[in-house]
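Engineer: Quick one: sequence plus predicted model below, questions after.
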Amino acid sequence: MTTHGRALLVRRVIHDGRPVSHVAKELGVSRQCAHRWVARFRAEGAAGLDDRSSRPRRTPTKTRPEREAAVLQARSRLRFGPARLAPETGVPARTISRILHRHQVPPLAWLDPVTGTVIRASRSTTNRYERESPGELVHVDVKKLGRIPDGGGWRAHGRGEQVRGRGIGFDYVHAAVDDHTRLAYAEIHPDEKGTTAAGFLTRAADYFKQHGITTIERVISDNAFAYRNSTAFKKAVADLGATQKFIKPHCPWQNGKVERFNRTLATEWAYRQPFASNQARHDALAPWIEHYNTGRIHSSHGLTPAARVSPT
């Protein structure tokens, strides 16, 4: 029950003098639950209706700090998993797993097997970031999709049916997302060359301008050849008066706004329904983009991207 529901229960029982069983049935809880909240209110007042931690007051079986230190030392020295550390330390494997998790020890797969140093890229920060104003940073990326044969592919006919889908190539969905508002724009092209990406960026900037983002200050992308080495793309960025930025290699979360958009694009447009042809999927993109920007509430700020551009 919410705090409001608990207060409602207490008011009906104590102030209205109604039977606990009747009120419990009205609110859809057991009599034991209702009696517990009434008792807590009588003992503590309104504060007794607040949520409490379910953590026990004392844990007499908790692993002692010296045993935890021994487990961590053995892990650092032997670089074994919990199952092999258990006989070495005398601590159950499941307890070792909890100790390693509690102390944020990286998995063995992340470590160099010779030196034990971390070699797998990890997030440099767990803090969520967002630029302060529209146009301050625009993320760009390309999503690769297999083309749909005429008549539909396996999503329309099932995997058991023989459908012509191999060898017909791929579509490349170029996408741009504004960091602050999440306003998005996408186009489908037959390749991901630098000239194609440059033309897309120019049209994306025009689209953003039509929706209230008049200036783009920075453009960030991954290290794909079209973004890092294309003269045409660099010129397109310069023509916008923007600065080109790149993510750190093997750190795709730095371009996470457009990566998350690509996932939404796939689940809500590309694979939302079985299309009878590739052109049918093409035709469905523009209406979906319009819905994404003007009709779909974004969970990060509770507004549509278009409303975030102009809150009034």
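Structural biologist: Done, it's in. Numbering: from 1, shown residues only.
Engineer: from here on, contacts and neighbour counts on C-alpha atoms
Structural biologist: Noted.
Engineer: Now do the helices in the stretch 201-312 of the chain.
Structural biologist: 225-228, 231-239, 256-265, 278-294, 305-309 (DSSP state H, counting those that start in this stretch).
Engineer: Kindly reformat the ones you listed as JSON lines containing mean neighbour count.
Structural biologist: Formatted as JSON lines, those follow (neighbours: other Cα atoms under 10 Å):
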{"stretch": "helix 225-228", "mean neighbour count": "18"}
{"stretch": "helix 231-239", "mean neighbour count": "16"}
{"stretch": "helix 256-265", "mean neighbour count": "18"}
{"stretch": "helix 278-294", "mean neighbour count": "16"}
{"stretch": "helix 305-309", "mean neighbour count": "21"}
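Engineer: Mind jotting down where the strands sit in the stretch 51-200 of the chain?
Structural biologist: Listed in chain order, the strands of the stretch 51-200 of the chain (DSSP state E, counting those that start in this stretch) span 138-146, 170-178, 184-189.
Engineer: These into CSV, with extra columns for distance to residue 260?
Structural biologist: Listed next are the strands of the stretch 51-200 of the chain as CSV, based on distance: least, Cα to Cα, whole Å:
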stretch, distance to residue 260
strand 138-146, 11
strand 170-178, 10
strand 184-189, 11
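Engineer: Quick one: these as TSV, columns for distance to residue 233 and mean neighbour count too.
Structural biologist: As requested, the strands of the stretch 51-200 of the chain are arranged in TSV below (distance: least, Cα to Cα, whole Å; neighbours: other Cα atoms under 10 Å):
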stretch	distance to residue 233	mean neighbour count
strand 138-146	12	21
strand 170-178	13	22
strand 184-189	16	21
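Engineer: just to revisit the earlier point, quick one: closest of the helices of the stretch 201-312 of the chain to residue 184.
Structural biologist: The closest of these to residue 184 is helix 278-294. By Cα to Cα, the value is 6.7 Å.
Engineer: gap between the closest one and the chain center?
Structural biologist: Offset of helix 278-294 from its chain centre (Cα atoms, centre = their mean, to the nearest Å): 22 Å.
Engineer: Put this next to the first one:
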Amino acid sequence: MSHPNATLTPRTRLRLARLIVEHGWTCTAAAKMFMVAAKTAAKWAARYRAEGVAGMADRSCRPRRSPTRTPEHLVRAIVRLRWRKRLGPVQIAGRLGLPASTVHAVLVRCRINRLSRIDRVTGEPLRRCAAANTTIPGR
């Protein structure tokens, strides 16, 4: 779904691309009519030529691959140290030879970034009862 304030929705992109490809408008003239840059108009026209109507749809901005992502075996080691030893990001980073910021990012992604949410004795996540204002481990 397009952003609500987007200049070009998929339907408008199609109109823009058809003016350029099928009706012979210049990219500059079509861009001026739709109040976008000529480069943007050229991009949508090229995509229309290559993919047709399907090319006008919104695409994900998520990268196809992440070559610098933390390897899975390191993620497991970070989580294991967090649960078993209840160490913070700096201590885990020192043991594994990683930057503390990387360890913290992994802990946030796994939703175990706060030691205060883990019971010190059992290691289970805490669930707080608001009515009794007490902490019950594992419930």
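Structural biologist: Looks like it arrived, so ask away. What you see is a predicted model; the values in this text were computed from it and never measured.
Engineer: Indicate which one of the helices of the stretch 201-312 of the first structure is closest to residue 112 of the first structure.
Structural biologist: Nearest of the helices of the stretch 201-312 of the first structure to residue 112 of the first structure, taken as Cα to Cα: helix 256-265 at 27.2 Å.
Engineer: Identify the residue range in the second structure corresponding to the closest one.
Structural biologist: Under TM-score structural alignment, helix 256-265 of the first structure has no counterpart anywhere in the second structure.
Engineer: closest to residue 3 of the first structure out of the helices of the stretch 201-312 of the first structure?
Structural biologist: Using Cα to Cα, the nearest of these to residue 3 of the first structure is helix 305-309, at 32.0 Å.
Engineer: mind listing the helices in the second structure by residue range?
Structural biologist: Ranges of helices in the second structure, per DSSP state H, are 10-21, 27-34, 38-51, 72-85, 89-96, 100-109.
Engineer: Check the mean deviation of the second one from the first structure.
Structural biologist: Okay, so that is helix 27-34 of the second structure. Mean deviation of helix 27-34 of the second structure relative to the first structure after superposition (mean Cα distance after the TM-score superposition for the first structure): 1.7 Å.
Engineer: got the contact list for the residue nearest to residue 235 of the first structure when sequence neighbours are not counted?
Structural biologist: Leaving aside its sequence neighbours, residue 235 of the first structure sits nearest to residue 198 (Cα to Cα, 6 or more residues apart in numbering; 7.9 Å). Residue 198 of the first structure sits next to 232-237 when contact means Cα atoms under 8 Å, 6 or more residues apart in numbering.
Engineer: want to throw those into a markdown table with distance to residue 73 of the first structure?
Structural biologist: Output for those, formatted as a markdown table (distance: Cα to Cα, whole Å):
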| residue | distance to residue 73 of the first structure |
| --- | --- |
| 232 | 55 |
| 233 | 52 |
| 234 | 51 |
| 235 | 55 |
| 236 | 54 |
| 237 | 52 |
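Engineer: how far away is the equivalent of residue 106 of the second structure over in the first structure from residue 79 of the first structure?
Structural biologist: Aligned counterpart of residue 106 of the second structure in the first structure: residue 99 (TM-score structural alignment). Distance, residue 99 of the first structure to residue 79 of the first structure, by Cα to Cα, to the nearest Å: 15 Å.
Engineer: Also residue 104 of the first structure?
Structural biologist: Residue 104 of the first structure is 15 Å from residue 79 of the first structure, by Cα to Cα.
Engineer: Check residue 291 of the first structure too.
Structural biologist: Distance, residue 291 of the first structure to residue 79 of the first structure, using Cα to Cα: 51 Å.
Engineer: Next: residue 112 of the first structure.
Structural biologist: From residue 112 of the first structure over to residue 79 of the first structure the distance is 10 Å, taken as Cα to Cα.
Engineer: Just want to know which of these two has more residues nearby.
Structural biologist: residue 79 (19 against 12; other Cα atoms under 10 Å).
Engineer: Double-check that one against residue 115; I have them as touching.
Structural biologist: No - applying Cα atoms under 8 Å, one finds residue 79 of the first structure not in contact with residue 115, separated by 9.8 Å.
Engineer: And residue 119 of the second structure? What does it align with in the first structure?
Structural biologist: Here residue 119 of the second structure is matched to residue 112 in the first structure, going by TM-score structural alignment.
Engineer: Spit out the contact partners of its match.
Structural biologist: Counted by Cα under 8 Å, 6+ apart, residue 112 of the first structure has contacts 118-119.
Engineer: and with 10 Å instead?
Structural biologist: Counting by Cα atoms under 10 Å, 6 or more residues apart in numbering, residue 112 of the first structure touches 118-120.
Engineer: Also residue 42 of the second structure?
Structural biologist: By Cα under 10 Å, 6+ apart, the contact set of residue 42 of the second structure is 16-17, 20-21, 26-28, 30-31, 48.
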